[in-house]
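Chemist: task: produce atomic coordinates for the following.
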Amino acid sequence: MSDESIEAVLKAHPTVRSDWLALRSEEILEPELLIVDPHHHLWDHPGDRYLADRAIADFSSGHNVISTVHVQCRSMYREHGPESLKPVGETEFVRQLATGRNRSDTSLHICAGIVGTVDILLGDDVQPVLEAHIEAGVGRFRGIRPTVVWHESREILPVANPEGLLRAAPTRAAVSCIHKMGMTLDLWAFFTQLRDVAQLCRDHPDLTVVINHTGGPLGIGPYKDKRTEVFAEWRSRVEELAALPNTVMKLGGLAMRYAGFGFNERTLPPSSDDLVAAWKPYMRLCIDLFGPDRCMFESNFPVDKAMCSYSVIWNAYKKIAADLTAAERRNLFSDTAARIYRLDLPQLPVTIAKS
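Modeler: Below you'll find the model as predicted:
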């Protein structure tokens, strides 16, 4: 994705308004519950900075966040050198920020894991790029999230990403290399792409594939006012994915504009109850299908911050999972993420609930 494409995507997203978010305050539910946030970004885009200071302010806003995973967002690429190696600059950037800003006085480990990116059309030639990411991560690098999200409607995706990347022959070679090097594969795809995702998972049954953002249901563009129809089709495709044991689902990302909930258009920011009412059908279905040991809640900050605060979003997740057992909740809020991203958290024993 080019710099121009990144700028177009950022412009399409609603703006984070801190003064508006401050209009909603909630008491933190279960402040003792351990949380590993497995999906957030640090970036320095033109006119939009979300670096360690702002991230730590969110992570420290009341919930017991003990560790986080940074996921690629095309920031701070190398300016020089081979094109294929430029994404390694983001890993270098994040690792340096994390090393310099992790706080010795608390148990918060920011960016304990890093998920970077690579051009998967490189095929077998991804290996030196992956090796460079590992070296740059200095023990933090865990996986790859390539750019595969696509939709024909420019109302949904205002950039012309290539269609059908997951079906391309070089992709299969690249994914085999990712697996061989012991990495996870994160995929952000819209629900309309999930059959391609499922086929890739079948083709690589020993590779752990992490589905981002609740499987990408849509509620804008041609899908506006068609939530019932979209839910039915999304459900069918998610059921297909859940039947594959190498898949894991990240629960979150529904405060992006793509889902069409439009909380940013309200006079007041949403409460956790508002989020529960909108999101629970999607998230509980995923928990039922995948099991808590193959699901993890994510913040997707600062993208989702345009529609809700960090404290409210995690209150909503706690309410969505309120009736589950302690072991199931532990998986959803920390253990699944720690296991999948191989986080070194001695204070966090990893257990897998039986589904």
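
Chemist: use CA for all of it now, contacts and neighbours both
Modeler: Noted.

Chemist: please enumerate the strands of the protein.
Modeler: Secondary structure of the chain by DSSP state E: the strands cover 34-40, 43-45, 48-50, 64-71, 109-116, 141-144, 184-187, 209-211, 247-251, 295-297.

Chemist: so what secondary structure elements neighbour the first one?
Modeler: Using 3 or more C-alpha pairs under 8 Å, 6 or more residues apart in numbering; DSSP states H and E as the contact test, the elements touching strand 34-40 are strand 64-71, strand 295-297, helix 336-340.

Chemist: now the third one
Modeler: When contacts are defined as 3+ C-alpha pairs under 8 Å, 6+ apart, strand 48-50 packs onto strand 43-45.

Chemist: what of the last one?
Modeler: Identification of packing neighbours for strand 295-297 by 3+ C-alpha pairs under 8 Å, 6+ apart yields strand 34-40, strand 247-251, helix 336-340.

Chemist: go with 10 Å
Modeler: strand 34-40, strand 209-211, strand 247-251, helix 272-290, helix 310-320, helix 326-330, helix 336-340 (3 or more C-alpha pairs under 10 Å, 6 or more residues apart in numbering; DSSP states H and E).

Chemist: go on, the fifth one?
Modeler: Helices and strands touching strand 109-116, by 3+ C-alpha pairs under 10 Å, 6+ apart, are strand 34-40, helix 52-59, strand 64-71, helix 88-101, helix 127-137, strand 141-144, strand 184-187, helix 336-340.

Chemist: this one next, for a side-by-side:
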Amino acid sequence: MRILDAHQHFWDLSANYLPWLADKPVNFRYGNYDAIKRNYMPEDLRADAAEFELVGSVFIETEWNPEDPAGEVAWVAGVRDTSGLPSVMVAQAWLDRADAPDVLAGHGRTSFVRGIRHKPKAAAAPTDVMKGAPGSMGDPAWRRGYALLAPNGLSFDLQTPWWHLAEAADLVQAFPETQLILNHTGLPADRSDEGLAGWREAMRILARNSNAAVKISGLGQRGQRWSADANRGVVLDTIDIFGIDRCMFASNFPVDSLVGDYRTIFSGFAEIVSDLPAAEQEKLFLGNAARIYRIDLEERS
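Modeler: Okay, the predicted model is just below:
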């Protein structure tokens, strides 16, 4: 199986300052994450993916020192030069900060940076959503930064709970020239009937907009090992809602190594979509990520 991993991370904890890995632990959705407080580099990803043909990857910002977003880009440039991975990068930027114009302009001038990720402020529950909250997708200051993405040739990776997807739909409608890629399947952590019904409706609201795509990843559940049976419904619902051409599979490694090994996750994806035509499977595992993140696989070979 040929894979273009659409969402992965590298870090060298001796050289990089990642506050969430180096300082006081954060409240993480998978629970304890001590097991990933170790270096993770291209040779580790290749070893984890050894049973597959890994043709490229998309590096997603790692919550590097927020005072130095350009530092992560420079570090990734060196990693690419020595290892050939990642293919491209989604960099850090803080859209509501005064330095956003300069940071985004720098990212836009970097040949392998395709977009940015800035996790907007999120409510803890659907009932707590406050329209226009500072730091949210409705915050005017945040949107001023978002408006600078398209002029700099940048897409946007969105990581937020599903109950903020109506705000995301409003965002992509207001900025139709900007490609938005939803991370981690909209975070359907609540697998109750009520929780999944809310998630599906929110995903439908976002999917009505052609400039929104989704990465099927990050499907682990606290205290459970990753399995195809546990995630089949979510995967198939996502494909049904967004359509084959706007979905892509990703590992979220090394983070999702907390819930399953690489083989289990990608073999699980393959099992779930085994009834689809081969051409559609190729889009999910490789083609869509190459198109959406503008990766020339021949150039990187």
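
Chemist: drop the TM-score for these two in here.
Modeler: Remark: TM-score between the superposed chains equals 0.84 [TM-score structural alignment, normalised by the length of structure 2]; 271 aligned residues with a C-alpha RMSD of 2.0 Å.

Chemist: if we can go back for a sec, out of the helices and strands packed on strand 34-40 of structure 1, which gets nearest to residue 181 of structure 1?
Modeler: Nearest of these to residue 181 of structure 1, taken as C-alpha to C-alpha: helix 336-340 at 14.8 Å.

Chemist: buried stuff in stretch 79-89 of structure 2?
Modeler: Of the residues in stretch 79-89 of structure 2, 79, 85, 86, 87, 88, 89 count as buried by neighbour count, 16 or more other C-alpha atoms under 10 Å.

Chemist: just give me the neighbour total for the aligned partner of residue 188 of structure 1 in structure 2.
Modeler: Under the alignment (TM-score structural alignment), residue 188 of structure 1 maps onto residue 159 of structure 2. Using other C-alpha atoms under 10 Å, residue 159 of structure 2 is surrounded by 19 other residues.

Chemist: for residue 184 of structure 2, see how far away residue 159 of structure 2 is.
Modeler: Distance, residue 159 of structure 2 to residue 184 of structure 2, by C-alpha to C-alpha, to the nearest Å: 7 Å.

Chemist: ditto for residue 140 of structure 2
Modeler: Residue 140 of structure 2 sits 26 Å away from residue 184 of structure 2 when distances are taken as C-alpha to C-alpha.

Chemist: who has more neighbours, those two?
Modeler: Each of residue 140 of structure 2 and residue 184 has its neighbours counted (other C-alpha under 10 Å); residue 184 has more, 23 against 15.

Chemist: close enough to count as contact, that one and residue 219?
Modeler: Yes: the pair residue 184 of structure 2 / residue 219 is scored as a contact, 6.7 Å apart, by C-alpha atoms under 10 Å.

Chemist: between the buried residues of stretch 79-89 of structure 2, which is nearest residue 296 of structure 2?
Modeler: For those, the nearest to residue 296 of structure 2 is residue 87 (8.8 Å; C-alpha to C-alpha).

Chemist: wait, isn't the closest one in contact with residue 42?
Modeler: No: between residue 87 of structure 2 and residue 42 there is no contact under C-alpha under 10 Å: 11.2 Å.

Chemist: anything in contact with each of those two?
Modeler: Shared contacts of residue 87 of structure 2 and residue 42 (C-alpha atoms under 10 Å, 6 or more residues apart in numbering): 57, 80.

Chemist: just want the most central residue of structure 2.
Modeler: Residue closest to the average C-alpha location in structure 2 (C-alpha atoms, centre = their mean): residue 183, at 3.8 Å.
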